[in-house]
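Student: need a structure here:
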Amino acid sequence: IPLAIEIAAAQARVLPVEAIAAGLGQRFAWLNRQAGATVPRQRTLHTLIDWSYELLSVPERALLRRLAVFAGGWTLEAAEAVSASGEPCAGLLITLVDHSLVVFGADAERQRYGMHETIRQFAQEYLRGSDQEAITRERHARYYAQLISRTAENRTGQTLPERLRTIQADHDNVRAAFEWLLIHDRDQALVLVADLGTKLNFWELGGFFQEGRRWLERALEATAGSVLHQRGQALLAATDLSSAICDFAYGLQCAEQAQQIFQQLGDQRGEIDAQLRYYNLADLAGELTDARGQLERVLDRAAQIAFTAGMAKAKQLLATIIVDTTNHYEAAITYGLSSVALWRETQNPFELAGALNNLGTALLENHEYGVASEAFAECRAIYQALGYQRGVALAIHNLGCTAHEIGEYANARALLAESLHMRHQLGLRRGYAYSFESLALVNEAEARYEQAIQLWAAAETLRSHIGAPLEMAARHQGMASLARLRAQLGEIGFALAWSKGGHMTTEQAIAVALS
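Tutor: Next up, the predicted model:
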């Protein structure tokens, strides 16, 4: 390793750093060019590692080759899964650590092994094309498919954050396993993405919206025409992620397909899940008519089969729909309180946080600011514990809206700006629109009329672009604000500010919102 550093450093005299970095993709071929005339043991980096490799016993070499299949580290259990049958893996790993070919304990819990990427490439050269490669890659993929399945079933009673950390630690290994399964076992690939997407909400909670969407699309395309429960679950996961990235048309299509599959399977709970997701997405897209009536019918059906989660979700959506379309806030609060109680009963923290947010919104609209803040604060705490940054941003946003309503404009601006920063980092375009609109109200309250108009215009342009119309109640609030702003600046001043805001790029609008 010291020789490798010297060789790379010598290149800095004649090559830009970018060229050196690009060359490191093939470490051996690139670094070997400048090794010089040294003794054979030190002639090249490859030779140095090869020398250490030759000192190993046959079983130790075999294990090192197999360990090259891992990406981003592994546990003892994972190493045993890819090892030869009956091989004393723990003892062999100790030897590899002693030879500095494997490292142990770099993670916080001191449970994981790892390998320097240069050594991993060396081991991959020996694994590639060998009679061990096929079985090693299959064992690797099967192990991680089983790990995801065990984690989703949660027979050990771990909390959701603990289970998510297990997967996050092996995210790169799960990626490699999925690629293998998609070629060699498509049904198992479908099971894997269904577990990740619905039982664990892995991509949603981790902010991997686009990656999850790609995996689901590929698995669904590879299993087109099948009528499997896992396919229905994968379609539900695709619906949820489509909401996050504002692809409502695809999400609605997935929800409809899921409903058809569950109907064919006679799975009433799955069918109700699909209906609720469809109604939620259709509401966001502005395509839902008679929303309350349809949701109440689904609620009745869920109650008839004692489907607690379905009842909780239906009541949660009813609270949202009523707030968005009417001023019957007491009814929304009643549904919201019942939804929160049911989700507490099911011990589902992810759904509980969503219900708390919806309840808080109903309380806010009913001018019950203290208890609304309590609901949003608990929502934020749960999402923070889950590591769900999209949810944290939502809760902070709503705390900012509450601060605005009680006249704490500086606090409101700070909270709304924090939320917008988070949404910007995650690329949540629909969230930008909500942030622009709420900050427009703060700007109006602080007599920053031009900025307020610009933000309203930018929000309308963005919503038109992504196909996410403003809810009815919020639209009325916006129209009232715009009428007041027009009175302050006059028709010409208003038109100029509106035109400027409407022609801003998203980045320019964010800059105005945060100024």
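Student: could you use CA atoms for every contact and neighbour count after this?
Tutor: Will do.
Student: strands along the protein, start to end?
Tutor: 74-75, 103-104, 112-114 (DSSP state E).
Student: burial count for A381?
Tutor: Burial measure for A381: 15 neighbouring residues, criterion other C-alpha atoms under 10 Å.
Student: again, but for the one 4 residues further on
Tutor: Here the neighbour count serves as a burial measure; for A385 (other C-alpha under 10 Å) it reads 13.
Student: contacting residues for the closest residue to G197 other than its chain neighbours?
Tutor: Nearest residue to G197, sequence neighbours excluded (C-alpha to C-alpha, 6 or more residues apart in numbering): A237, at 4.9 Å. Neighbouring residues of A237 by C-alpha atoms under 8 Å, 6 or more residues apart in numbering: A194, G197, T198, N201, L216.
Student: compare with the first, here's sequence two:
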Amino acid sequence: MTSHNLPAEPNRFVGRARDVDELRGLLRDQRLVTLCGVGGIGKTRLALRVAGSVVGEFPDGVWLVELGRITSPDLVAHEIATVLGVREERSRPALDGLRVRLRGARALLLLDNCEQVVERCAELVAELLAGCPDLRILLTTREALRIPGELVWRVPPLDLPDARHPDAEAVLLFTDRAMAAGTRLAAGDFDDVARLCVALDGLPLALELAAARTRMLSPAQIADRIGDRFRLLTTGDRTAPARQRTLLATVEWSHDLLTAKERVLLRRLSVFAGHFDLDLVEQVCADERLLPREEVLDLLGGLVDKSLLLADGGRYRLLETIKEFAGRLLRKEDEHGWFRDRHLQVVCEMEERCFEAGLAAPRASWQERRRYFVRSRNLVDDCRVAVDWAVESGNALLGLRLAYVASAMLAVHGEIAEGVDWFERLLLLDLTGVPPEVVALCKGALAYGMEARDDLAGCERVVAEALKEQEKVPHSLGKGVTLNVAGVLLLRTGQFDRAERHFDEVVATTRQHDDTFNRVIAQSCLAVLAGVKGQLRLAQRHAGEALAVAKENGHPWHVAMATSQLAAVAEWRGDTEAAVTHYRAAAAIFDELDNRVEMERCLVMVAKVAIARGDHVTARSLLAECLALAQSTGQRLGMARVLRVLSRLADVEDDVQGSVLASAAAVALAEEMGEPVASGRIEQVLARARDRLGEGRTALQWSRGRELDPVEIARLILDGRREQGPLPVPAVAEVPHPVLTAREQEIAGLLTRGLSNRAIADELVISPATVARHIANIMEKLGFTSRSQIALWAVEHNLGSA
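Tutor: Just a heads-up that it's a prediction; the model follows:
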């Protein structure tokens, strides 16, 4: 009968099936396997599970030696000997007795919690392995032994939930332990459970302590309070060692094992947002007094070895629990403000170098630029916390400098919204002492962001301020951006002649100052204007010049933008083959740059060309991809583009209902953005619908298209659900129209045209708020719940005309 002293599992083992299988395999091939990880990660429980699963493979026993309570190195051999029943003799060291006991034995030793006596453990393990060739040893420790033959296996946190894996290991563990605590979770709790699991980094001990709290608090309440996790998570297993009964005790146990300088570095690392590298740590955390720069690398290695810092390919990360603990220590030492200031300064200087070399340089190859974009991308999380600190500390100058360069680098990837938020918060600070040119450039960058996210009214206001403030500022890349934004605003609001004069001026100015960045944009916009006017040769010339300048500049973003403009010109000329080739080439570059906004724009145009060619299968596939991209970016303009092309697809596939719904949804989005609507195409759609569906049903579908979720409408068309019949007509009560006032009847009639509150207000010369009150009154009087019901009722009572 096989011998072992493994304890019975106290509760159900959850998850880690892959880990158990991998470790079982390693124990067959490796003589020494060390499980390393931060306190609370589940090293002991995993090791016990693995050891229990291989008992049958070790005829001479599987033996657990618990070293967590041992503080003197001299007692380690004694503890192992006691477990194995080796009797110590006064004239012979315990190690000799252990060699005799284990020589020739096919046994597994599980040495648990070795970190506080790690050096003595290393010596003993090396001696035992050398003298006992059939022995296998499995250890758990926060710091590896670092001896020959050791295989270090770092225990990962439990898998975290996401959209594809809502039942991840962390969720299963929390749910299981909550049930053990007498709590039965409801279906509505699981979003909060997922939020909690992510906040706790999938750390098993933290999850178990949180689950114990469900006796008193809901998952939502626990998640809301998790910022104070060390006070909240204090109810542990009474039979566990004291260091494992609360989260704070577990982390403090790890911290107490550090050297003085490792403790200094750990607390300073708390200023970083997420992943960081050696260069950033050396610039932010080092000083001449406590932490010389030349020692930082070795100290980082020490924190990794002690499992308080995660390392991955030259980048490092603190678990949130460790980060919060370290941040408390930084505040306790009164270093928080100084190092947050230092972090802001260093991150700003790094981003400015990335901006100058990666974006602003007038001529450089992509190979030369690329590493700066990668560096900037890696700094995004730190930019966020640095801007937050600039706002909190009132450091407007550094905050604006950082926001300007960081938002420009993000914009190349199509990420606009965050920069807008940064500028809006920073520009509200006291700007005394901030050079006027910095304010002017930042307002221009804010206007760019507003235009890109379709806030045209806000853009018009801010760009006017920026232009006025930049009159006395020398030309720069930022000033060129402001000038281009002003031109794009004119273009998008239909002021074509003014826009053309503006872009001509920009081209002349950027030539004079060798600003290839903004010249590409201006020439591309001139190509658009020429195309709108039907001047296709001129459009081709401008687009060709834009591409030539883009290639000269060397940035692929410019090349992609100019290539997509060439595609548009080819489409206008009727050369669909060239259009598709150019659009796909541009989309591929945008994909490489991870610019999903522009990638979606190009692929939508390919889908439009595919529809014109009669290739509906390709169009449907592309539009499904574009829908996913538009959703992921959250941009209304992208969603409106998809819907407009889907309306065309529905039209040619004889889905009249879908065509109306998609067009209505696209118009609603355009009105929300303040975009002009191409009424000619809309009238064609509605005219065909009236012929097929009749006046009332067309009005109904138009109104419903404005009310329904645009994504649902897109999926309706993509899935071909029109075959299931038309959407159900909302119930309309038999209510005589005289129950409504004359104004209410008038507004009900206007709803048959699918007008927005703003459009109705403009037509009746009243305020949108008054329209909203009238519509609410109509719903109450008629017992309706939607505008589409009112529209259908109005058609049936001859109150309006589409």
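Student: coming back round to it: out of the contacts of A237 of the first structure, who's nearest A314 of the first structure?
Tutor: Closest approach between the contacts of A237 of the first structure and A314 of the first structure, by C-alpha to C-alpha: T198, at 17.4 Å.
Student: my guess is the closest one contacts R231, does it?
Tutor: No. Between T198 of the first structure and R231 there is no contact under C-alpha atoms under 8 Å: 11.2 Å.
Student: have a look at these two and say which one is more surrounded.
Tutor: Between T198 of the first structure and R231, R231 has the larger neighbour count (other C-alpha under 10 Å), namely 26 against 20.
Student: any idea what that one aligns with in the second structure?
Tutor: Superposed on the second structure with TM-score structural alignment, R231 of the first structure falls opposite V439.
Student: next: S435 of the first structure.
Tutor: Match for S435 of the first structure (TM-score structural alignment): V642.
Student: and that match, what is it in contact with?
Tutor: Applying C-alpha under 8 Å, 6+ apart, the residues near V642 of the second structure are V604, L623, C626, L627, A714.
Student: rerun at 7 Å
Tutor: Shown in contact with V642 of the second structure (C-alpha atoms under 7 Å, 6 or more residues apart in numbering): V604, L623, C626, L627.
Student: and the first one, how far is that from L98 of the second structure?
Tutor: According to C-alpha to C-alpha, to the nearest Å, V604 of the second structure and L98 of the second structure sit 73 Å apart.
Student: swap in E600 of the second structure?
Tutor: For E600 of the second structure, the distance to L98 of the second structure - C-alpha to C-alpha - is 68 Å.
Student: look at the two and report which has more neighbours.
Tutor: Comparing E600 of the second structure with L98 by other C-alpha under 10 Å, the one with more neighbours is E600, at 27 against 24.
Student: returning to that earlier point: TSV for the contacts of V642 of the second structure, including neighbour count and distance to L536 of the second structure?
Tutor: Converted to TSV, the contacts of V642 of the second structure look like this (neighbours: other C-alpha atoms under 10 Å; distance: C-alpha to C-alpha, whole Å):
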residue	neighbour count	distance to L536 of the second structure
V604	27	22
L623	28	28
C626	25	28
L627	22	31
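Student: closest to G227 of the second structure out of those?
Tutor: L627 (36.4 Å).
Student: look up how far D324 of the first structure lies from the corresponding residue of the first structure for the closest one.
Tutor: Using TM-score structural alignment, the equivalent of L627 of the second structure in the first structure is L420. For L420 of the first structure, the distance to D324 of the first structure equals 22 Å [C-alpha to C-alpha].
Student: and if you look at I396 of the first structure?
Tutor: In terms of C-alpha to C-alpha, I396 of the first structure sits 20 Å off from D324 of the first structure.
Student: again, but for A90 of the first structure
Tutor: 59 Å.
Student: so between the two, which is more surrounded?
Tutor: Applying other C-alpha under 10 Å to A90 of the first structure and D324 shows that D324 carries more neighbours, namely 22 against 13.
Student: that one and L470 touch, don't they?
Tutor: No. Using C-alpha atoms under 7 Å, D324 of the first structure makes no contact with L470, being 9.2 Å away.
Student: for stretch 318-327 of the first structure, which positions count as buried?
Tutor: L318, A319, T320, I321, I322, V323, D324 (16 or more other C-alpha atoms under 10 Å).
Student: map the third one onto the second structure.
Tutor: Okay, so that is T320 of the first structure. Using TM-score structural alignment, T320 of the first structure sits opposite V528 in the second structure.
Student: now its match. Nearest residue, chain neighbours left out?
Tutor: According to C-alpha to C-alpha, 6+ apart, the nearest residue to V528 of the second structure is A539 (6.7 Å).
Student: residue in the second structure paired with N173 of the first structure?
Tutor: So, by TM-score structural alignment, N173 of the first structure is matched to D382.
Student: hmm, its match is touching H275, no?
Tutor: No. D382 of the second structure lies out of contact with H275 (C-alpha under 7 Å); the separation is 8.7 Å.
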